[in-house]
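# Here is a sequence together with a model predicted from it:
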Amino acid sequence: MTALLSLLPSRKAGLAADAEPPALLAVGHGSRDARHAAAMRRLAEAVTAARPELRMEVGFLDLCGPDVPGALGSLVASGARSVAVLPLFLAHGYHVRHDVPRAVAGALAEIRAWGGWTPDVTFCDPLGPDPLLSEAMDARLREAGIWPTDPRLGLIVASAGSSDAAALAQVEAVARSWGGADNAYAAAAPTTAQAIARLRARGWEDVAVASYFLAPGRLPDRVHADCIEAGVPFGAPLITPDREPSAELVRLVLARYASATLASSARNLAA
C-alpha cells in the first residue's frame, strides 16, 4: 500500500475535469480459500467486459487481498474522482451496515494522510436480496441437471446463516419466494443435513439444495459435504472461478451501480 500511495494524485494537482463515470469498488468478505478471490475477480472481469469504460476493483474486508485501502488506492491512482462502493453481500447484515463503511472510511483516511486526492464516495445497495439472484440460483441448479420447478422435488436453500435478524429474514424470504423451499444454514441450525432429513421424513424422495452463497469457501464446502453424504444434488455458488458469471449477476451489479450513481448525481444537483 505504501508504494501505491506514493503514486496518488495530490490535492493540489487535482485531476482532469473531464466528465467520466464513477469508478466501482466492489467489497467482499474475503476467505483463505483462493477460489473465493478468484471468483470475485471473474465477476469483475465480466462486468468490465460489459462496460469497458468502467474502472472497477475488488477489495476484501479480511483474510485475503487486496484489502479495501489497496483497492481504493488503485482506483484513485488511476485518476478516479468519484467511486461507487458495492458490498458483495447477499443481505443487509452487519458487514454491509458497519464493516464496509468502516473499511472505506479507513481507506479514505489513509489516502488523506498521504496527501492524496480523496474521491467522492457513494454506497450501493448490496447484491441481495434481489429476484435476479434467484434466477442465478435457478441457473446453477439447471447446470447440475435439476429442474427447480419440478413439483416432485423437495427444495432447500442453503446459506451461511446470520446472527443479524434482519439479514436472516431476508434470506428466509428468498426461500419462500421459491414456492416455500426450506432453509438450511452452514453455520446455524437447521444444517443442510438436518433440512434434508426433515424433507425425507415428510415423504420427499427427491431433494435438491440450491446454493445461496456468492463464491466458494469453507461454508459452501460444508454444505456440499452434507449433500454428498446424503446423496443429494447441490447447485454451485453463484460465482466460481472456473465458469463465466451468469448474465443475471452482471446485470445486477450494473443495476446497483446505476442506481447509486444516479442518486448521487441527483443529490449533487440539489445541493
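Arrived safely.
# Please make it C-alpha for all contacts and neighbour counts, starting now.
OK.
# Which parts of the stretch 101-250 of the chain are helices?
Taking DSSP state H, counting those that start in this stretch as the test, the helices found in the stretch 101-250 of the chain are 131-143, 165-177, 192-201, 218-230, 247-270.
# just checking, what packs against the shortest one?
On a contact count with 3 or more CA pairs under 8 Å, 6 or more residues apart in numbering; DSSP states H and E, helix 192-201 meets strand 153-159, strand 182-185, strand 206-211, helix 218-230.
# Kindly present the ones you listed as JSON lines, with separate columns for mean neighbour count and distance to D99.
Formatted as JSON lines, the helices and strands packed on helix 192-201 follow (neighbours: other CA atoms under 10 Å; distance: least, CA to CA, whole Å):
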{"stretch": "strand 153-159", "mean neighbour count": "25", "distance to D99": "20"}
{"stretch": "strand 182-185", "mean neighbour count": "25", "distance to D99": "22"}
{"stretch": "strand 206-211", "mean neighbour count": "24", "distance to D99": "24"}
{"stretch": "helix 218-230", "mean neighbour count": "17", "distance to D99": "20"}
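# Below is structure B, check it against A:
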Amino acid sequence: MTALITLSHGSRKPGAAAGIERLTQATGVRPARAAHLEFNRPDLTTAALELAQLGETDAIVVPLLFTQGYHQRVDVPRALADASQAAHLSLHLTAGLGTGEDVARVLASRTRSGDSHVVIYSVGSSDTAANDAIRELAHRTFALTSVPTTVEFATRGGREGIVSFCREYSDPARVRVIPLFVTEGLLLDRLAGVSATVDRPLGTDLAGLVVDRFRQARNAAQEVFVPC
C-alpha cells in the first residue's frame, strides 16, 4: 500500500501543525504522515523514516503549496532528495495545491448569498508569476460566484488594503475575506480587528484535493507498459 505524506511550509504559530495533521487525517489515506519544510516537526526525512520503519517502501508527497514559488521549486525537491536518501524510501512528488479550478471551487464554497465582495488573502511572493497566479485564481472564483473578487497579499500591505477597502462599504461585514492558508499562521493574525468577515483557514476543505493529487500520482506510478 502506498503511503501519503503531506508537506506544509510550516509556521511559528502555535497550533498550525495541528491543522496540517487534521487535514492529513481527513484524507482517509492510511498510512499517512504530515511533514513540514521548517519551523515544525516532523520534517520530511523524519516522516519518511517513520514510514520505512513501518515497512513501507514508497510514499507520495503532496506539497500543501498554492504557487510555484521558491519553496515549491527549490525547497521541496531538496527536502525530497534528502528524505529519499536517508530513509531508502521511494518518494513520488505530486503537483502542489495550485490555483486551478478545484481550488477556486473550494473558495467559492466559502461565499454566502449576502456577500458584497470577496477578498482572497494570500501570503504574497517576490515572484511576480506566483502573485499573478493568485490574481487568476480570483478571476476563476468570480466566474463561479458572480461575487466581485480581488486579492490582498499579507506581505504587501494586505491588512491595510482590506481596512481601506472596507471603508467603501456601509456594511463592511459583507466583505468576506477568505484566507488562502491551509492552516493558522502569524500572517493571518494580522487581520485581527478588521471590520470585514474573516473566514477560517481552508484546512480540511482541501482534503479532496489532496486525495486527488495522491490518486493521480499513485495511478501514474502503477502504470505498466504492455507491448501491442
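Structure's in. What do you need? Values in this document were obtained by computation on a predicted structure and should not be read as measured data.
# on that earlier part again, figure out which of the helices and strands packed on helix 192-201 of structure 1 is closest to A37 of structure 1.
Smallest distance to A37 of structure 1 across these (CA to CA): 12.9 Å, for helix 218-230.
# who touches that closest one?
The contact list for helix 218-230 of structure 1 (CA atoms under 8 Å, 6 or more residues apart in numbering) reads 33, 158-160, 185-187, 192-193, 196, 209, 211, 213, 233-234, 237.
# what does stretch 162-170 of structure 2 give?
Defining contact as CA under 8 Å, 6+ apart, one finds that stretch 162-170 of structure 2 is touched by V119, E152, P172, V175, V194, S195, A196.
# go again using 10 Å as the cut-off
Outside stretch 162-170 of structure 2, the residues within contact range by CA atoms under 10 Å, 6 or more residues apart in numbering are 116-117, 119, 121, 151-153, 158-160, 172-177, 191, 193-196.
# from the chain's centre, how far out does that stretch sit?
Distance, stretch centre to chain centre, for stretch 162-170 of structure 2: 27 Å (CA atoms, centre = their mean, to the nearest Å).
# Now do the same contact list for the residue nearest to M1 of structure 2 when sequence neighbours are not counted.
Take M1 of structure 2 and drop its neighbours on the chain: the residue closest to it by CA to CA, 6 or more residues apart in numbering is E56, 7.6 Å away. Residues in contact with E56 of structure 2, defined by CA under 10 Å, 6+ apart, are M1, T2, A3, P31, A48, L49, E50, L89, S90.
# What's the match for T24 of structure 2 in structure 1?
Aligning on TM-score structural alignment places T24 of structure 2 opposite A44 in structure 1.
# and what of D58 of structure 2?
Aligned partner of D58 of structure 2 by TM-score structural alignment: S82.
# Correct me if wrong: that match contacts L54.
No: contact between S82 of structure 1 and L54 fails when scored by CA atoms under 10 Å: they sit 11.8 Å apart.
# coming back round to it: of all the helices of the stretch 101-250 of structure 1, which one comes closest to H98 of structure 1?
With CA to CA as the yardstick, what comes closest out of those is helix 165-177 (13.2 Å).
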